[in-house]
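Colleague: sequence first, then the predicted structure, then my questions.
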Amino acid sequence: MASANKCVVYVEPGKVSVETIEYPKLELPEQHRKCNHGVILRIVATNICGSDQHMVRGRTTAPKGQTLGHEITGEVIEAGRDVEFIKVGDLVSVPFNIACGRCRMCKTGNTGVCLNVNPARPGAAYGYVDMGGWVGGQANYVMVPYADWNLLKFPDKDQAMEKILDLTMLSDIFPTGYHGAFTAGVTTGSTVYVAGAGPVGLACAASCQLLGASVVIVGDMNKERLQQAKSFGCETIDLTASGDLPDQIAQILGEPVVDAAIDCVGFEAKGHGQGASEAPATVLNDVMSITRVAGKVGIPGLYVTGDPGGIDENAKVGQLGVKMGLGWAKSLSFTTGQTPVMRYHRQLMMAILNNKIHIGKAVNATVIPLEEAPKGYQDFDKGAAKKFVINPNGLIKQTTPQ
C-alpha cells in the first residue's frame, strides 16, 4: 500500500524545501515502462553531498523542482518480478551512479559512465541535473533499477544498523575519496596532499591512511574543517595564510613535493590567501605543481560543462586555465570523472564491518530528520565541518558513529 513520500526539492538558488512527491513505482523515469528489474526502498539513511550544493547554489542548470539525493541506504520493501537475488527485507547500499550491468562500460567496470541509463550522455545518478531524470533519494522512499546488479547487501542487518553512520558513506563519499587516493597511486609510505577538507576530502584523507600513506596533508581555507582533519592524524595547511603551497609542503616534509595529490574541491575552487576570490583552475594547477615527476593526480572533485555562475565565459562552459604544459613536462597522470562505486564498495564495507576504518567519525557524521534538511543545507553551505545524514523514517537511533 502506497505511503506518503516526502523529498528534498530544489526551489531556487540558496533554497530547498521538503515537499510531498509521488510514491515510487516500479517504472522507468519519463518512459512509463515497467521496471521489473527494480526495487522500492524504505530509506534508512540519505546524505547531503557537496555535489548537491553546487545545484542548490545555482551553479548548474538544475531546474526548479529538481528532486535531490544520490547517497542512499535503505531496506527493500518491494521487488520487481525479475529481481532474483535481492529480497524484501534486505538492508542495502545504493551506488550513487546508476548502471545497467549489460553495456560495454558496465562489463569493464566503468559503471560511472553506463551507456543505457541516461539518454543525454553516459552516466546517471539519482536526483541530479542532466543525469537521466531519476528521482532523488533524500526522501522516505525511492525506486532503484537493475537491483541485482546495483545493490550491495549488508550481510547482517543488526550489525549494519550498529555501523549505519559508517555504512551510509558507501553510497558515494567513501568510494569517491578512496578512488581519488587509489588512482593517485597512494600506497605504503606515500606522502600525499589532499586539496579540500569537505566530506569528500576527509574521506579521501582517511582512505589514504587506509592505503598506508606515511603522511597525509590536507589543505583548506576553513579552520573548522582543518581541525576535523587533524582529529584523525592529518597534517594541515591553512590556505588563507601567506606563502606558496610548495614552501608550505616543504615545511612539513622537508621537500616541496608529494608522491600523490588529490583534488577534492572541483570547479568552485578559490585562490589562496585571506578573502581570495573564485579561481576555478587553482586546485588543478596546485596539484600539478606539488606532485613529483611521473606522479599521479586523482580528480574526484566535480567539474561541469555548464555553470551559469562561472566567473567568465570560459568557466561557464567548463573551459579552465589549466597549466597543461606543466603536467605534460612532469609526465603526470590524471584520473577524472564519476567514481565507479561498485569497483570499491564491497571491500570498503568489509573494512568498516571489521573496524579497519571509522569513516563516520572522520567526516563527522551528524544525523538530522528530513524536515531539518533545509537547515542542513544552509549550515553545510556555511562550511560546517559535518557530514549531514538525513534520517527520513526515524530508523537511525544513534547520534554518533560507533
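Modeller: Yes, it's here.
Colleague: contacts, neighbours, all on C-alpha from now
Modeller: OK.
Colleague: okay but residue 91 is in contact with residue 154, surely?
Modeller: Yes - judged on Cα atoms under 8 Å, residue 91 makes contact with residue 154 at a distance of 5.9 Å.
Colleague: another structure for you, compare them:
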Amino acid sequence: MPGNKAVVYKEPGRVEVESIDYPGFVLKDGPGVNPDNVGRECHHGVIVKCVATNICGSDQHMVRGRTTAPAGLVLGHEITGEVVETGRDVEFVKVGDLVSVPFNIACGRCRNCKEGKTGICLNVNPDRPGSAYGYVDMGGWVGGQAQYVMVPYADWNLLVFPDRDQALAKIRDLTMLSDIFPTGFHGCVTAGVGVGSTVYVAGAGPVGLAAAAGAQLLGAAVVIVGDLNVERLAQARSFGCETVDVSQGDPRDQIEQLLGVPEVDCAVDAVGFEAHGQGSDSGTERPATVLNTVMDVTAAGGAVGIPGLYVTGDPGASDEAAKVGSLSIRIGLGWAKSLSFATGQCPVMRYHRQLMQAILHDRVQIAKAVNATPIPLDEAPRGYREFDAGAARKYVLDPHGVVSGSAAA
C-alpha cells in the first residue's frame, strides 16, 4: 500500500503538507467529521490517485480563518484522477479510468439527487443538505489535495473521460470540471445569459474568469468583468473581456462608458462574503457590496447568478450580524426591479459532461482563461500564500508530476 500526503489546515494563515492515512472504504473519526458519519461503510466508492487537485477560493476562506473549520482538516474539493481501486459494490467504473470528481458529494438516491439538485444531497451530510470533500460543516469527508482520496457513490459521481491520451493532453483544462468551470457556467445559466447578452461578472478570480468564459460560450455579446486587482483584470482582457476597475468608482458609470447604458442584461456575483467596497472605500471589507452592485447594474426583469460563497458562520466578520451571514442587502431594489436570484452550490453533474465535450472539441480554453499554473503538492503552502496575495493564477497541485509532464505542459 503506497503512502499518502495531503494539505492540512493548521491555523489561520497556515497550511502544511503532512502524511495522512491511505484512504479506505470506511469513514474514520477526524477533524470536522460528523459523529454520525464515523464508521460509515462506502463499498460503493473508489480510491482515486489524484492527478490534479486545485486550490480554490473557497479553501482560501477557511485558511484565512473566516469559517469555523477545525485545525487538522484535510483540504481540497477540486479533484481529477485515476481510479486505482474499486469497492465491492462498484459496477461500471473501472481501475485505470481517468475521471473528474464533482466537488459535490451526492448519493444519487435521494429526492434532490433524482431531481438533479446534487449540490444539496440529503444523505451525505448529517449537518445539512449538501456536502463536499475537505470542507467545513460538510460532513467531514476527507479532502483531495492529496496523493490519494476516496470517492463515494462512484458509479453516480464520477465523470469518466472517454479517451485517456486525449484527456491527458488537455488535463489542465479538464481539471477545471470538478468545480470552477461548472460553477462559473452555472452562475451564467441561472442569470439567463444567452446569445447577444450583455453580462457583468463581479470578481476576476478563477470563478469569475470561468464565468466570463462560460458567458462567451453561451453566446454573450459583451462580457464585462469588475475587480480591484489590476493583474486579474488584465487576465480577463487576455481572452476578450471588457473590464472595470471598481477601485476607481461606481461600476455603473464605467459600464455606461462601455455600453452607452448603465445596466446589463445579466449579472454574476463571483466574489462572495469577503467583498470590499468600491472607489475610495475599496480598502474596506463590505460584505454586501457586490450583491447590492449586481442588483443596481442589472436591468429590470433580469436575473442574477450568485455562485460566490456566502456562509452562515464567519468569525472574522466586521459586525455581529455578518458573523451569522446576515448582510445589509437592498432587497427592496431587487424587488422593485423584478430581479430573479439563484444561489447555492453549483450542481456540477448538471453541466460537467457538456463542458467536457466543449473542452475536448476545442470550443473553449478554460485553462488559458484562468491561467492554470501547476505546482508540486509540496509547494501548496506557497500556492496558498500567493493566491491570497492576489496572484492572477489558478494553482493546480500536481501530486504525481502528471500535469507538468503532460502534452499540455
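Modeller: Thanks, I have it. Predicted, not measured: the structure shown is a model, and the values here were computed from it.
Colleague: before we move on, the earlier item: neighbour count: residue 91 and residue 154 of the first structure, which is higher?
Modeller: Applying other Cα atoms under 10 Å to residue 91 of the first structure and residue 154 shows that residue 91 carries more neighbours, namely 26 against 19.
Colleague: which one in the second structure is aligned with that one?
Modeller: Using TM-score structural alignment as the criterion, residue 91 of the first structure maps onto residue 98 of the second structure.
Colleague: please apply the same query to residue 260 of the first structure.
Modeller: Under the alignment by TM-score structural alignment, residue 260 of the first structure pairs with residue 266 in the second structure.
Colleague: for residue 219 of the first structure, same thing?
Modeller: Checking TM-score structural alignment: residue 219 of the first structure goes with residue 226.
Colleague: please look at that match and residue 234 and confirm they touch.
Modeller: No - checked against Cα under 8 Å, the pair residue 226 of the second structure and residue 234 is beyond contact range at 10.9 Å.
Colleague: still on that earlier bit, spatially nearest residue to the match of residue 260 of the first structure (excluding sequence neighbours)?
Modeller: Using Cα to Cα, 6 or more residues apart in numbering and skipping the chain neighbours, the partner closest in space to residue 266 of the second structure is residue 199 (4.9 Å).
Colleague: next one: residue 49 of the second structure
Modeller: Distances taken as Cα to Cα, 6+ apart place residue 148 nearest to residue 49 of the second structure, at 4.6 Å, with adjacent residues excluded.
Colleague: show me what contacts the aligned partner of that neighbour in the first structure?
Modeller: Residue pairing (TM-score structural alignment): residue 148 of the second structure is matched to residue 141 of the first structure. Taking Cα atoms under 8 Å, 6 or more residues apart in numbering, we find residue 141 of the first structure in contact with 5, 23-24, 40-43.
Colleague: one more time with 6 Å
Modeller: 41-43 (Cα atoms under 6 Å, 6 or more residues apart in numbering).
Colleague: okay if I get those as JSON lines plus secondary structure, neighbour count and distance to residue 245 of the first structure?
Modeller: As requested, the contacts of residue 141 of the first structure are exported to JSON lines (DSSP: H, G, I helix; E, B strand; the rest coil; neighbours: other Cα atoms under 10 Å; distance: Cα to Cα, whole Å):
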{"residue": "41", "secondary structure": "strand", "neighbour count": "27", "distance to residue 245 of the first structure": "46"}
{"residue": "42", "secondary structure": "strand", "neighbour count": "24", "distance to residue 245 of the first structure": "46"}
{"residue": "43", "secondary structure": "strand", "neighbour count": "26", "distance to residue 245 of the first structure": "43"}
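Colleague: ok, back up a step: hmm, the match of residue 219 of the first structure is touching residue 205, no?
Modeller: No - checked against Cα atoms under 6 Å, the pair residue 226 of the second structure and residue 205 is beyond contact range at 10.1 Å.
Colleague: which of residue 226 and residue 234 of the second structure has more neighbours?
Modeller: Using other Cα under 10 Å, the more surrounded residue of residue 226 of the second structure and residue 234 is residue 226, with 25 against 15.
Colleague: distance check, residue 224 of the first structure against residue 179 of the first structure.
Modeller: The gap separating residue 224 of the first structure from residue 179 of the first structure is 25 Å, by Cα to Cα, to the nearest Å.
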